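**Q** Take this sequence and fold it.
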Amino acid sequence: MIRPLLMCFVLCVVSGSSKPTEKKSRVHEEEPLSHLEHDDDKNHDYDHEAFLGEDQAKAFDQLTPEESQRRLGIIVDKMDSNTDGFVSEEELKDWIKKAQKKAQTKHIYDNVEHQWKDFDLNHDDVISWEEYKNVTYGSYLEDSQADSAYNYSHMMSRDERRFRVADRNGDLSADKQEFAAFLHPEEHEHMKDIVVQETMEDIDKNGDGFIDLKEYIGDMHTLEEGEEEPEWMESERQQFSEFRDKNKDGKMDREETLDWILPSDYDHIVAEAKHLLHESDANKDQKLTKSEILNKHDLFVGSQITDFGQALHDEF
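**A** The predicted structure follows:
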């Protein structure tokens, strides 16, 4: 039986072709800093998750106000990387980036743990390529004619190539770290080349090693006969010429493709750092002292007083 990971891919292909005016995107968008509403008039829950990560924010919510402030003070000392007694916007950005990376890493390894037992058939704490192949492509291997609608042979070859890149010690078995890189290559530096290679193989229809404008647009959507062109297509053409094709040669090379699908900008992190700085910077000198942060501790972290205070407010 084809496993859920593969079937998810198949379903994405099917659904992607079933909505003629919907734009398909290959960009690996970063997870939002928080899925909560960002409304400071209601609460600072969004800021807590952005600053600490979701799990740590929940942990702080269980602390007393005194303990919450004490731990925030320790964090402030860590944020001040140049030990000048101030926290700059850049240091705030670095801290938020690290907190979010830690939260994302936990999410990835939770996913690995969830799938691990399905593939580690002999329970030896590694997943061999043979185990992964047999679980994922078992029905195809038993009868290669049964599922002729999809080219499972090609998909299996791509999976094996990615597996070998993730398998850093070359033993054709993946420990949990290697398996995480295989499942989530976009999150691992040494896997970025394979992400770009897979993307270019899918889009580069003429095989010249580049992605031209026609291929770029065609990957997002193919117009049916008589179908009116969606408005977003013109916008994407402008995106391609102004931002994707950086050297203005009419096509994207590997480096430009990497910048497209794995953007390195952190606009949402920058916005949150600016927000925290603006709200806490009492003397408006564009940097924060420890006192300024602790005076606005409820913006950065939560504590039990939030719910307790709200309960008193509701009661009286």
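**Q** Only C-alpha atoms from now on, for both contacts and neighbour counts.
**A** OK.
**Q** any chance you could map the strands in the stretch 151-300 of the chain?
**A** Here the stretch 151-300 of the chain has its strands, by DSSP state E, counting those that start in this stretch, at 173-174, 211-212, 251-252.
**Q** Output those as JSON lines; include the columns mean neighbour count.
**A** Formatted as JSON lines, the strands of the stretch 151-300 of the chain follow (neighbours: other C-alpha atoms under 10 Å):
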{"stretch": "strand 173-174", "mean neighbour count": "24"}
{"stretch": "strand 211-212", "mean neighbour count": "24"}
{"stretch": "strand 251-252", "mean neighbour count": "23"}
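**Q** out of those, nearest to residue 297?
**A** Closest of the strands of the stretch 151-300 of the chain to residue 297 is strand 173-174, at 43.2 Å (criterion: C-alpha to C-alpha).
**Q** Now render the strands of the stretch 151-300 of the chain as CSV, adding distance to residue 58.
**A** Listed next are those as CSV, based on distance: least, C-alpha to C-alpha, whole Å:
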stretch, distance to residue 58
strand 173-174, 33
strand 211-212, 44
strand 251-252, 43
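**Q** Alongside the first, I'd like the structure of this one:
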Amino acid sequence: MTNRITILNELKESSPVLALQDPFRTPYQVPQGYFESLPGLLLDLVKQNVSVSTLPVTATPFDVPQGYFDKFADSMLSKVRALESGSASEELAALSPLLQKLNRNNLYSVPEGYFEELPENITDGAKAIELVNEELENLSPMMSSLKNKNVYTVPSNYFERLPETILEKASNGKSAKVISISFARKITRYAAAAAVAGLIFFGGWQLLNTRPMTEIGPVADNNKVIPSTVSDTEILKYLENDNSTETETAVVPAASEELNPDEMKDMLADISDEELQKYAEQANGASTSLNN
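**A** Now for the predicted structure:
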């Protein structure tokens, strides 16, 4: 009794909900009238042919040959008889009737009279070899001596002269062709010089053909102070001289702004003076033709 009270106290501490349950009451129950109506429910299920889920029917993976059990007794008896047989023929007939029916013929055979004619065949072959050797000696002594001579030979003193031969071929060998790479560099320099000269020529041509707007003012101012006693020819000469000085002073700053003298020296370092002189003459000729 004390043990039961102790268990009940421990149950109250661990789970008060379970401790309050009636210990004499079962927690499981069936619906009311279940057992009374159970036979009728079972009969209804049988009458309705309700299929019960079962495992699928599969064929067994192991099988025996067709007619195995029909011939099993005969095969066992034949094996027993083979064990009890006294001779090899009886055992072979019991184990394999097919092999027992085969004729005892040798599969390998030689032609008829082979061994009787073998000595004569050997002597005939030896005589034929001797006959061939005699014919070779009589027909061509050189051919008969070839069988004892090495076919592959080297010239006399070949290995003694080999180092000298190699040195002669090496000393007399043709030198490789030398290709100069300065041609492409020279073309690049010529192209750079032509580009610089073209820029100079184009800038001068633009300055010669286009007059800046700042020239109008001084000309107009000069026209105001020119006295009436000056002749027309003197005025024209003055204007021509004034225009030439202005164009020269205009060309020099433009050229100095576009190109640096140090850069010009580096680019024209590898070009001769004669080539520059020819190019300057061509540029002057082209400028005079354009002005005309």
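**Q** quick one: TM-score?
**A** Overlay of the two chains. TM-score (TM-score structural alignment, normalised by the length of the second structure): 0.21; 95 aligned residues with a C-alpha RMSD of 5.5 Å.
**Q** Of the strands of the stretch 151-300 of the first structure, give the one that comes closest to residue 166 of the first structure.
**A** Using C-alpha to C-alpha, the nearest of those to residue 166 of the first structure is strand 173-174, at 7.7 Å.
**Q** Output the contacting helices and strands for the closest one.
**A** strand 127-128 (3 or more C-alpha pairs under 8 Å, 6 or more residues apart in numbering; DSSP states H and E).
**Q** Heading C-terminal from the strand it packs on, find the next helix or strand.
**A** Next helix or strand after strand 127-128 of the first structure toward the C-terminus (DSSP states H and E): helix 129-142.
**Q** Report the buried residues of that following helix.
**A** Within helix 129-142 of the first structure, the residues scored as buried using 16 or more other C-alpha atoms under 10 Å are 129, 131-140.
**Q** Between the strands of the stretch 151-300 of the first structure, which one is closest to residue 107 of the first structure.
**A** Closest among the strands of the stretch 151-300 of the first structure, using C-alpha to C-alpha: strand 173-174, at 18.6 Å.
**Q** Of the buried residues of helix 129-142 of the first structure, which is the nearest to residue 292 of the first structure?
**A** residue 132 (53.0 Å).
**Q** check contacts around the closest one.
**A** Listed by C-alpha atoms under 8 Å, 6 or more residues apart in numbering, the contact partners of residue 132 of the first structure are residue 119.
**Q** Against residue 95 of the first structure, how distant is it?
**A** The gap separating residue 132 of the first structure from residue 95 of the first structure is 37 Å, by C-alpha to C-alpha, to the nearest Å.
**Q** Next: residue 55 of the first structure.
**A** In terms of C-alpha to C-alpha, residue 55 of the first structure sits 16 Å off from residue 95 of the first structure.
**Q** Kindly report the same for residue 108 of the first structure.
**A** For residue 108 of the first structure, the distance to residue 95 of the first structure (C-alpha to C-alpha) stands at 20 Å.
**Q** More neighbours: which of the two?
**A** More crowded of residue 108 of the first structure and residue 95, by other C-alpha atoms under 10 Å: residue 95, with 22 against 18.
**Q** ok and whichever strand or helix holds the more buried one relative to helix 129-142, angle-wise?
**A** Residue 95 of the first structure belongs to helix 89-119 when assigned by DSSP H and E. Between helix 89-119 of the first structure and helix 129-142, the angle comes out at 60 degrees (axes from the mean of the first three to the mean of the last three C-alpha atoms, to 10 degrees).
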